[in-house]
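*Asks:* let's see this in three dimensions:
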Amino acid sequence: MINTIIFDLGAVLIDWNPEYLYRKIFSDEQEMRDFLSTICTPAWNEEQDAGRTLAEGTEILIAQHPEHEESIRAYYGRWEEMLNGTIEGTVDIFKKLKASGRYKIYALTNWSTETFEIAKQKFELLNWFDGLVVSGEEKIRKPFPKFYQILLDRYHVKPEEALFIDDNLRNVEAARKLGIPSIHFTSPRQLADALPEFGVEV
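*Replies:* Purely as a prediction, here's the structure:
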């Protein structure tokens, strides 16, 4: 019986995408995609999510790619331009789950402490959770099992009674290995259709 919902944040509830910024910087779409796949990569960003400072991460990358210094500095210097508000369909689901009173609702997110401070000022929904576990604060991130375990232990959640929702299949598979039922999120509509499969009614 599911009594706990655990949401990822970026690309599930909050519309965050580096392409929103870099389309302003690169006139060529393929050049932008190459930059984000080979220089300011998700793996590099995840090091900041796991606790490395933005300044350190930026300087390490500039030392490796000095010819791209301006574009690299933009990643965190203009980070807010990667935000495009909330994903309203998912927010609606969140509100209905919370209003039902049947579920504790938590967030488990890979997010730099520094940029999360900006997000907290912008998004009221970050105050709606019963608890949040942020990788930058814990100095560990998804998909490492210890990160999931922090949430389970801190809030006394039984894995089999929780439902985890994340857009990254790698993170979903890691949760499943810990015995946490999980949904690989692709859209609000798909999420609404999937929830009843776990006995969760919206």
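*Asks:* please count neighbours and contacts with C-alpha atoms only from this point.
*Replies:* Noted.
*Asks:* check the gap between Glu81 and Ala194 for me.
*Replies:* Distance from Glu81 to Ala194, counting by CA to CA, to the nearest Å: 31 Å.
*Asks:* how about Thr186?
*Replies:* Taking CA to CA, one finds Thr186 at 11 Å from Ala194.
*Asks:* again with Ser37
*Replies:* On the measure of CA to CA, Ser37 and Ala194 end up 31 Å apart.
*Asks:* neighbour count for the two, which is higher?
*Replies:* Neighbour count, other CA atoms under 10 Å: between Ser37 and Ala194, Ala194 has more, with 16 against 12.
*Asks:* not counting stretch 135-145 itself, show me its contacts.
*Replies:* Applying CA atoms under 8 Å, 6 or more residues apart in numbering, the set of residues contacting stretch 135-145 from outside is 46, 48-52, 108-113, 146-148, 170-171, 174-175, 178.
*Asks:* scratch that, stretch 113-122 is what I was asking about
*Replies:* Residues contacting stretch 113-122 (CA under 8 Å, 6+ apart): 49, 51, 53-54, 79-80, 126, 134-137.
*Asks:* please give me the structure for this one as well, since I'd like to look at both together:
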Amino acid sequence: MIKTLIFDFGDVFINLDKEGAMNNALNLFEVETFPEELIAINSLYEQGLISSEEFIEFYVENFPKLSKESILDAWNYILRDFPTHRLEFLKTLAKTDVYKLILLSNTNELHIDWIKDKVEFYDDFKTQFHEFYLSHEINLRKPNANIYEFVLLENNLKPEECLFIDDTKENTDSASKLGIHTWNINPITEDVVNLFTINNHLF
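*Replies:* Down below sits the predicted model:
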């Protein structure tokens, strides 16, 4: 029996443009593929292991033709709209008080600052959850197993009583190995508001 619902943020609640953001970055940085060094620095930043200032400074030093503003715009390009019907679904779910609700997101300070500025109901969204874990605040990142172990331990959860919803298969695969039920949601064809219809075999 499922007692805890663990949600990703991007492409579950807020829409993302991953492909557009990648193409925009490749054009801006004038590279054909994203170098390993940039992937590594992005990962460090997402885990809160370097500050926003250090992160931006790294890009400025490596791409001196670019301004801080253009780098920041490229970094936030991925973030799109947050449909209000998903907030309403979450609020209805929270009111039932049947499930423990947890958010578990790979994100960073610059993205959250953008969301706080652009999404007027962010605080309302956040308060619907019993726990709200952002990778840069807990210094852990999906798909590493230790982030799921952290959530299970912190909340005294049994993995077989949890359902984890994430759009990235690598993340749901990692959680599944620990015995957590998963829904690898397809943001193009599926919507989190249909959670119980699509996963009715678990409830």
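*Asks:* now the strands for structure 2?
*Replies:* 4-7, 100-105, 131-134, 162-166, 181-184 (DSSP state E).
*Asks:* what stretch of structure 1 does the second one fall on?
*Replies:* Spelled out, that is strand 100-105 of structure 2. With TM-score structural alignment applied, strand 100-105 of structure 2 matches the range 104-109 in structure 1.
*Asks:* can you give the contact residues for that stretch?
*Replies:* 3-10, 98, 129-135, 141-142, 148, 151.
*Asks:* and for stretch 5-20 of structure 2?
*Replies:* If you take CA under 8 Å, 6+ apart as the criterion, stretch 5-20 of structure 2 is touched by 77-83, 86-87, 99-106, 162-167, 185, 187, 191-192.
*Asks:* show me where structure 1 has its helices.
*Replies:* 18-25, 29-38, 42-49, 54-64, 69-77, 88-100, 113-122, 135-138, 145-154, 169-177, 188-194 (DSSP state H).
*Asks:* what angle separates the third one from helix 29-38?
*Replies:* In other words, helix 42-49 of structure 1. Per axes from the mean of the first three to the mean of the last three CA atoms, to 10 degrees, the angle that helix 42-49 of structure 1 makes with helix 29-38 is 50 degrees.
*Asks:* and for the fifth one?
*Replies:* Between the direction of helix 69-77 of structure 1 and that of helix 29-38, the angle (the same axes, to 10 degrees) works out to 70 degrees.
*Asks:* the residue lying closest to Ala175 of structure 2 once chain neighbours are set aside and Gln128 of structure 2: what is the separation?
*Replies:* Spatial nearest neighbour of Ala175 of structure 2, excluding adjacent residues (CA to CA, 6 or more residues apart in numbering): Tyr148 at 6.6 Å. Distance, Tyr148 of structure 2 to Gln128 of structure 2, by CA to CA: 20 Å.
*Asks:* then Glu54 of structure 2?
*Replies:* On the measure of CA to CA, Glu54 of structure 2 and Gln128 of structure 2 end up 33 Å apart.
*Asks:* among the two, which residue is more densely surrounded?
*Replies:* Gln128 (19 against 13).
*Asks:* quick one: the more buried one and Lys91 touch, right?
*Replies:* Yes. At 6.3 Å, Gln128 of structure 2 counts as touching Lys91 under the criterion of CA atoms under 8 Å.
*Asks:* neighbours of Lys98 of structure 1, how many?
*Replies:* Quick note: Lys98 of structure 1 (other CA under 10 Å) scores 18 neighbours.
*Asks:* which residue lies farthest from the center of structure 1?
*Replies:* Here structure 1 reaches farthest from its C-alpha mean at Glu67, the gap being 29.8 Å by CA atoms, centre = their mean.
*Asks:* what about the aligned partner of Asp167 of structure 2 in structure 1, how many neighbours?
*Replies:* Alignment note: Asp167 of structure 2 maps to Asp167 in structure 1; criterion TM-score structural alignment. Neighbour count of Asp167 of structure 1, defined by other CA under 10 Å: 18.
*Asks:* any idea how far the nearest residue to Asp167 of structure 1 once chain neighbours are set aside lies from Asp193 of structure 1?
*Replies:* Once flanking residues are discounted, Asp167 of structure 1 sits nearest to Phe185: 4.5 Å by CA to CA, 6+ apart. Going from Phe185 of structure 1 to Asp193 of structure 1 by CA to CA gives 11 Å.
*Asks:* and the two? Which one has more around it.
*Replies:* Taking other CA under 10 Å, Phe185 of structure 1 and Asp193 do not tie; Phe185 has more neighbours (22 against 12).
*Asks:* thought that one was touching Ile165?
*Replies:* Yes. Phe185 of structure 1 lies in contact with Ile165 (CA under 8 Å); the separation is 6.2 Å.
*Asks:* how many other residues sit next to Leu9 of structure 1?
*Replies:* As a measure of burial, Leu9 of structure 1 has 21 neighbours, counting by other CA under 10 Å.
*Asks:* and if you look at the one 3 residues further on?
*Replies:* By other CA under 10 Å, the residues close to Val12 of structure 1 number 24.
*Asks:* which residue lies nearest the spatial centre of structure 2?
*Replies:* Ser105 (3.3 Å).
*Asks:* sorry, back to before: which residue lines up with the residue nearest to Asp167 of structure 1 in structure 2?
*Replies:* Phe185 of structure 1 maps onto Ile185 in structure 2, by TM-score structural alignment.
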